[in-house]
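A.B. asks: Build me a structure from this.
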Amino acid sequence: MKYILILLLISSLIACDKNDDDSPQEPVSQLPPETTTGENTFGCLINGEPFVVRNTSNQVAIFQNGGLFIGGQLTSNGFLDNVNMFISESNIGAPIMENSIYQLNSDTIPKGEYFSERLNCRFNTSTNYSGSIEILKLDTVNYIISGKFHFQANSNSCTEIINVTEGRFDLQYIP
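C.D. replies: As a prediction, the model looks like this:
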C-alpha cells in the first residue's frame, strides 16, 4: 500500500509540470521579426499594445510616381483599426531611397496616421506630434520595401495621444 501511495504522489508531481508557454509575452516579442526579404509582415505597438497584421490582404505598400503609402489594418471585436504612413518625393524634396529616414511631421504629407473605429477618431502626426519612417530596403526589381517606423499622433475630435512604437514592415509593394 505504501508503494502505491508513493507511485501516485510521483505521478501527480510529474503531471503538474509548469508550462512556461502560459506566461504572458512581452509586447515587442509578439511583433513580427525585422526582415528585409519581402515576408509580407506589418506590426507595431499602439500605446504599448501589439498591433500585428497577419492577413496579407490587410497590408498595403504602394510606391508610384514618387509617392509611398504603407499601411495595415485589423478588425478586433467588430471594430476596424489601421495604421498608415504617407511620404512623397515632392514633399520631402528628395528621392525615396534605401537606408534613409524620413520625418512624419504633418497632417497631410509626410504623415503617420492611426484610425480607431471603436473611438471613432483619426489621429495624425503634426509639427507637435511627429515621428519617422526608416526605409531599410527598397528593391525596385523584386518590388520589396522594408523598414521601421514610430510616431505620436493626436486627433481633433479625441483628447487621447496615440504612441505608435517599434513599427516594422517587410512588404511586396505595388509599383
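
A.B. asks: Only C-alpha atoms from now on, for both contacts and neighbour counts.
C.D. replies: Will do.

A.B. asks: biggest helix in this protein, by residue count?
C.D. replies: Secondary structure of the chain per DSSP state H: the longest helix is helix 2-15.

A.B. asks: roughly how far out does it sit from the chain middle?
C.D. replies: Centroid displacement of helix 2-15 relative to its chain, using C-alpha atoms, centre = their mean, to the nearest Å, is 49 Å.

A.B. asks: ditto for stretch 140-155
C.D. replies: 9 Å.

A.B. asks: List the buried residues in that stretch.
C.D. replies: Buried residues in stretch 140-155, counted by 16 or more other C-alpha atoms under 10 Å: 143-155.

A.B. asks: Now the second one, please; I'll put the structures next to each other:
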Amino acid sequence: MKTLLLSLLVILVFTAANCRKQNDLEPNGLPPATQEGKNTLGFLLNGESWTPRGFNGTANLSLYYDPTFRGGVFNVSCYNRETGSSNRQLLGFFADSVQQGQKLQFGKKNFGVEFYDNYQINCDFSSSDKLVTAEGYCEITKIDKVNGIFSGKFEFTLKKENCKAIKITEGRFDLKF
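C.D. replies: This is a model prediction of the structure:
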C-alpha cells in the first residue's frame, strides 16, 4: 500500500511540474517576453516555435556582453539539436557600440546575424555574405549592468538563391551576463 501511495505521489509531482513548465510558455510555444534575466530565448522559424534545446558539449544558449570593448559588444548564440541526431540549427546575432537600449538594423553599428541549418545543404546564412539578403532588426530593450540583465526582441528574414528563406518572427531573449 505504501508503494502505491508513493508511486501516486511521484506521478502527481511530475505531472504538476510538467503543467507548470508548459504554463511558462505562451500559446505559440515561446517563452514570455520578460526583462528579468530568466535566460530564455525563443522565436517563430517560418511560423514554427523554436527554442534552444539539445546538448553538443556546450551550452545551447549563451550571451557574451562586454561594455568596455568597442563601445559595448554583445553576441547571442543558441542552437537547437535533435536528440540522438547530428541535425541542428544555430542562430547568432551580434553588434558593437551598445551601451543602452536601442534598435539595431543591418548595415549599422556592425550588426550582423548568422543562421546555420543542417537540414538545408549548402544553405548557411550570414548577413556579411554578399549572396545573402538580410532584413530585420534587433531591439535591445534592457541593459542592466548592475544586475547583469540583457533583454530584447528581434525579427530577421534571410534569403539566398537556391535556399528556402529563413523568416524569424516574434523573437525575444532575456539573458544574464
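
A.B. asks: re earlier: and the two most separated of the buried residues of stretch 140-155 of the first structure?
C.D. replies: Maximum pairwise distance among those (C-alpha to C-alpha): 33.4 Å, between 143 and 155.

A.B. asks: what helix or strand is the spatially most central residue of the second structure on?
C.D. replies: Taking C-alpha atoms, centre = their mean as the criterion, residue 41 is the residue nearest the geometric centre of the second structure, at 3.9 Å. Per DSSP states H and E, residue 41 of the second structure falls inside strand 40-45.

A.B. asks: Then residue 86 of the first structure?
C.D. replies: Residue 86 of the first structure belongs to strand 79-88 when assigned by DSSP H and E.

A.B. asks: packing partners for that strand?
C.D. replies: strand 67-76, strand 100-104, strand 111-116 (3 or more C-alpha pairs under 8 Å, 6 or more residues apart in numbering; DSSP states H and E).

A.B. asks: Mind reading off the mean deviation between the last one and the second structure?
C.D. replies: Same thing as strand 111-116 of the first structure. For strand 111-116 of the first structure, the mean deviation from the second structure after alignment is 1.2 Å (mean C-alpha distance after the TM-score superposition for the first structure).

A.B. asks: who touches that strand?
C.D. replies: 79-87, 103-106, 121-126, 130-131, 151, 153, 162 (C-alpha atoms under 8 Å, 6 or more residues apart in numbering).

A.B. asks: Just the buried ones among those residues, please.
C.D. replies: Taking 16+ other C-alpha under 10 Å as the criterion, what is buried in the contacts of strand 111-116 of the first structure is 81-87, 103-106, 121-126, 130-131, 151, 153, 162.

A.B. asks: I'd say residue 34 of the first structure and residue 168 touch.
C.D. replies: Yes - Residue 34 of the first structure lies in contact with residue 168 (C-alpha atoms under 8 Å); the separation is 6.2 Å.

A.B. asks: what's the overlap in contacts for these two?
C.D. replies: Common neighbours of residue 34 of the first structure and residue 168 (criterion: C-alpha under 8 Å, 6+ apart): residue 147.
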